[in-house]
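Participant: Give me coordinates for this.
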Amino acid sequence: MRFRAYIPTLLIMLLLLGATAVASWLLFSDATDKARRQFEEQANAFENLMIDVMRSYQQVLRAGVAAVNAMPAITREQWRFFIRDLAIDDFYPGTQGIGYVKRLRYEEIESFVEEQRRAGRPDYRFNPEGKRDEYTAIVYLEPENWRNTRAVGYDMFSEPRRRAAMERARDTGNAALSRRVSLMQETGEDVQAGALVYMPVYADGLVPDTVEARRRALTGYVYGVFRMQDFIPRVIDRNLPGTLQRLHVQIYDGAKPTEADLMFDDRMLTHSGTSLPPLGRVPLFTDSRPITVAGTDWTIVLGSRPVLEEMVDRSKAWMALLGGTLISLLIAGIVGSLAYAAERNAAAEQELSAEVAERKRAQEQAQLANRELIHRVKNILAIVTAIASQTARYSPTVESFNKAFRERLSSLARVHDLLRPDPAHTPDLGSFVNEILAPYCHWQGALVTSGPPVEVTQNEAVLLSLLFNELATNATKYGAWSVPSGQVTLSWRDEINGAESTVYIVWQERNGPPVLAPSASGFGTNVMKFSIERGLRGRITTSFDPSGVRHEVELPRTSGATPAERHPSANGEDRQNHRN
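Facilitator: Down below sits the predicted model:
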């Protein structure tokens, strides 16, 4: 069947399937956009929550600064009551503790430690020891549980990240959040990333106008402590319950998320009461949002969880895709059936026309074969006469004549055997040429051949044998081989281009009688043109140079064989033979 007949069917099917695909994609996109908007709403709510919560916690620190300013010599009990009254577990969940830090000079450290011990804290110790430019000490940290007790007496100014936040708070007069730190409250178990927020305390309770004045007036800090894996879930549970069921949340310290700066990851939640669905795959929706908290950059990375992604209702899209595909195939099948029927009718007409044409070609070939048979018989008689004459000329005795004449007749018989080749036999062009032309060569140098190995098919062998017999007959009758000094040079070359090649054959006669161009072409010329131009779809040109006739044959070939299979010679060298 011709493919062209089904092009309209194919176009209709592609058009319908394309329309189905577009409609399904639009439905998929609409469902996905709805879920994306849900995701963005959840992400916006979480971002706003973190900003608002951190601002509200800063207000707690401002209240602590006010308490210190109201009671410059605030005691341990007073600080405890103040923090208790704030009810941070109820209104500010997730806070590890709120503490008071005092600024010290080196010469004050020893008396300060003694004062704390006399106040009922015999284990109070300032650390780390050593000389530095500036000193601070954690005085109070409430609630006073076992974790917070580990941090009391620690000089946070001795650690670079804490010091950077404390200096920023001191110089600006505002709250300052530290980078990711390892808290003094941590032990070897359930280690979490920590963050600290500092609010400066100045003498006289006022914030000086200049940086230098603020540095001189600084007396201490009120600060908040956050263990992030405890802090974030409790904030979410109080303000946006269910968020961690819908969103995968990560918080990084800094503008670029790196593993070293990871502060919170809901996949690491281990405390009881937090049951999250497994992530298990790449989220359908993701977003990365930078925020600034108390002068420090955080990056919030959010991803959708299956609970949120299940809001994508793809049922309508799937129905449209399946229904549209079935309808498209049904319509295409109907159109294809009509095209098939039309094609069958056209094929029947084509087969009938082909049968008529084939019978006509068979009649033409039969007529040509009859004419060729008559012409070949005449040529054989002429060739036998010429062979006998040439053999007698160079035979000194009757016995030598008889022997040479019989051998040449046998060679001639082998040539005509090639017209009925074995179907499995593909002779080499060089061997084929030498075998055909051997009976015509009666003296040394009569034939010189050269060319690479080229295999010829049965059809090519039959048609080329007609060509070479005609050329040899003409050379024997009228050309170079009609005189003892004559010579024929037969050369060929094979130009290969991928799976196609072209064989060029040149027949050149020399040292024969003067060449005269014929006034009209005979049957032999027609046989040569038939064998090359019609039989092999090639081209033959003849030039009648006075020094010797020249025939050039151009033979195009198409073969599935590789060049190595077409040229079996291992060394690839051209073959050159001299016949006598």
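
Participant: contacts and neighbour counts: CA atoms only from here.
Facilitator: OK.

Participant: Let's verify residue 139: helix, strand, or coil?
Facilitator: strand (DSSP: H, G, I helix; E, B strand; the rest coil).

Participant: does it really touch residue 103, like I thought?
Facilitator: No: Residue 139 is beyond contact range of residue 103, at 10.0 Å (criterion: CA atoms under 8 Å).

Participant: Show me which of the two is the more surrounded one.
Facilitator: residue 139 (22 against 19; other CA atoms under 10 Å).

Participant: Here is a second sequence; please produce its structure as well for comparison:
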Amino acid sequence: MRRWPFALPAAVAAVGLAATLAAGFLIGRAGEVRERLEFETRAEAASDALADRMDTYMAVLRAGAGLFAASEAVSLEEFRAFAERVEVQARYPGVQGVGFSIRIPPGGAAAITARMRAAGSEDFTIRPTPGAGHNHAIVYLEPMDDRNRAAIGFNMHSNSVRREAMDRARDTGLPALTGKVRLVQEIHPEKQAGFLVYEPVYEGGAVPGTVAERRTRLTGYVYAPFRAGDLLHAVLPPEEAEGLDYAIYDGEPQVENLLHASSSGPPRGALVSTRALEIAGRPWTIVYWTPHAWAGPGHYTAMGVVLAGLAITGLLAVATLYQGRARLAAEREVEARRVAAARQRLLLDELNHRVKNTLATVQSIAAQSLRHGADVNSVRKTFEARLIALSEAHNLLTRDNWRGASLADLARTELEPYGGGRRGAHVFERTGSLASAQHRRRARHGVPRTRHQCDQVRGAVERIGPRRPDVEP
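Facilitator: Predicted coordinates:
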């Protein structure tokens, strides 16, 4: 019972704390799952947007291949008109331009150079110089700005990364994406990683049925160069990609394969998701992450629940403690009242008993005084002395709450009417109840009940001295 006020609040605090932590964990976990789902949804939407945009660019390249299929020879003016009509940079932001790279047959470099200069490109030069094997040169590239002008005449097949994609497009008849390259258009200090997409063009327009025929009948490529940073800013503008950073890799997510990153990398504790994307036969890896360590609404909700739970648990524990203390105090008060009532009943019973005994003692004293008195005066004196001795005996017993009294003191008080002296007496140690019993028996019968008691009283009388002659025994 004494430990109850502390045990119950401790149990309430423990259960409340456990429930609060469990609720906070579950809510935080649910919030994290919800945030993770929203993050994954946004990452998937970004990947889909990039794939859709690349499909759109490749549709423009197929349209350009259709232009060459519909004409035996497409002039610079016709190609320029096509590019202006499709509004490449206005409708398809992120692409550097649309061009055509012609296949240079063995010994045909001089003829192509002469034809291009005659068409208006007076400084047209094929570079690097065509060597053995296949060679291709950029002859058209629109819009003709300072960046694209620097690419005219470039032999793209001389570069291994470009050559791999060109050969793949030639053999499959499908658009092909290159790996990470540095575009020849990068003539300004702010350089970016780049890549290109090739759409093969064959004699007769249709795609031949076999690889051998495709290699024989290839005339060139309609292609598009891309600056990776410009493309990603167009596909995922900052206002739409808020709360979502990313990095795009050509193949495996390694530093040397990085095409573009919106930030330096994911911070510690950020949500991270990786997507594999295939664009025109080339694998890309896109890593998305949150700009900051995860602390979404669910996180703050969980913290709020934990704090509120701790506060409520503390209040309940304190209230339970005070309630327990109040209950214990009430039980103690009830117990104290019960003890007091029992003590009062005991005292009343004892008082009733002692009143009866006292009346019986007074009756005995009166009878003894009348029996041995010679006249009224002697009876009165004897009766008064005995009453006073009885009163003094009661004073001795009540002095220690009836717990005990010295037998010598009691004997001296009782025998005072008989001896009157206050000389030394033996110290008789007896309980108050025995002394009181001795007095009541002596007062009632006139003599002690036992020889031992008589000897004790006689010893006390002898020490006190002779009795007073005016007091009747």
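
Participant: Which stretches in structure 2 count as helices?
Facilitator: 4-69, 76-86, 88-91, 109-118, 146-149, 160-172, 211-217, 228-235, 297-372, 376-399, 407-419, 432-445, 451-464 (DSSP state H).

Participant: mean shift between the fourth one and structure 1?
Facilitator: Between helix 109-118 of structure 2 and its aligned partner residues in structure 1, the average distance after superposition works out to 1.4 Å, using mean CA distance after the TM-score superposition for structure 1.

Participant: cool, and the second one?
Facilitator: Once the two structures are superposed, the average separation between helix 76-86 of structure 2 and the matching residues of structure 1 is 0.6 Å (mean CA distance after the TM-score superposition for structure 1).

Participant: Run through the neighbouring helices and strands of that helix.
Facilitator: The contact analysis (3 or more CA pairs under 8 Å, 6 or more residues apart in numbering; DSSP states H and E) places helix 76-86 of structure 2 against strand 135-142.

Participant: Centre of the chain to the strand it packs on, how far?
Facilitator: A distance of 61 Å separates the centroid of the chain from that of strand 135-142 of structure 2, by CA atoms, centre = their mean, to the nearest Å.

Participant: List the contacts of that strand.
Facilitator: By CA atoms under 8 Å, 6 or more residues apart in numbering, the surrounding residues in contact with strand 135-142 of structure 2 are 76, 79-80, 83, 97-105, 116, 126-127, 148-149, 151-158, 220.

Participant: Kindly report the same for stretch 110-129 of structure 2.
Facilitator: Contacts for stretch 110-129 of structure 2 (CA under 8 Å, 6+ apart): 76, 104, 109, 137, 139, 152, 153, 154, 155, 158.

Participant: equivalent range in structure 2 for stretch 287-304 of structure 1?
Facilitator: The counterpart of stretch 287-304 of structure 1 in structure 2, counting by TM-score structural alignment, spans residues 273-290.

Participant: mind listing what's buried in that stretch?
Facilitator: By neighbour count on 16 or more other CA atoms under 10 Å, the buried set for stretch 273-290 of structure 2 is 273-274, 277, 279-280, 283-290.

Participant: In the residues you listed, find the pair that's most separated.
Facilitator: Spanning the widest gap among the buried residues of stretch 273-290 of structure 2 are 280 and 290, at 28.4 Å by CA to CA.

Participant: Just put the helices of structure 2 in a markdown table and tack on distance to residue 257 of structure 2.
Facilitator: Converted to a markdown table, these look like this (distance: least, CA to CA, whole Å):
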| stretch | distance to residue 257 of structure 2 |
| --- | --- |
| helix 4-69 | 18 |
| helix 76-86 | 31 |
| helix 88-91 | 27 |
| helix 109-118 | 34 |
| helix 146-149 | 24 |
| helix 160-172 | 13 |
| helix 211-217 | 30 |
| helix 228-235 | 12 |
| helix 297-372 | 35 |
| helix 376-399 | 107 |
| helix 407-419 | 115 |
| helix 432-445 | 110 |
| helix 451-464 | 121 |
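
Participant: Quick check: which of the ones you listed is nearest to residue 193 of structure 2?
Facilitator: Using CA to CA, the helices of structure 2 put helix 228-235 closest to residue 193 of structure 2, at 5.8 Å.

Participant: In terms of secondary structure, what does that closest one contact?
Facilitator: helix 4-69, strand 258-261.

Participant: Quick one: closest of the ones you listed to residue 461 of structure 2.
Facilitator: Residue 461 of structure 2 sits nearest to helix 4-69 of all those, at 61.6 Å, using CA to CA.

Participant: Quick one: work out the angle between the closest one and helix 297-372.
Facilitator: Angle, helix 4-69 of structure 2 to helix 297-372, by axes from the mean of the first three to the mean of the last three CA atoms, to 10 degrees: 170 degrees.
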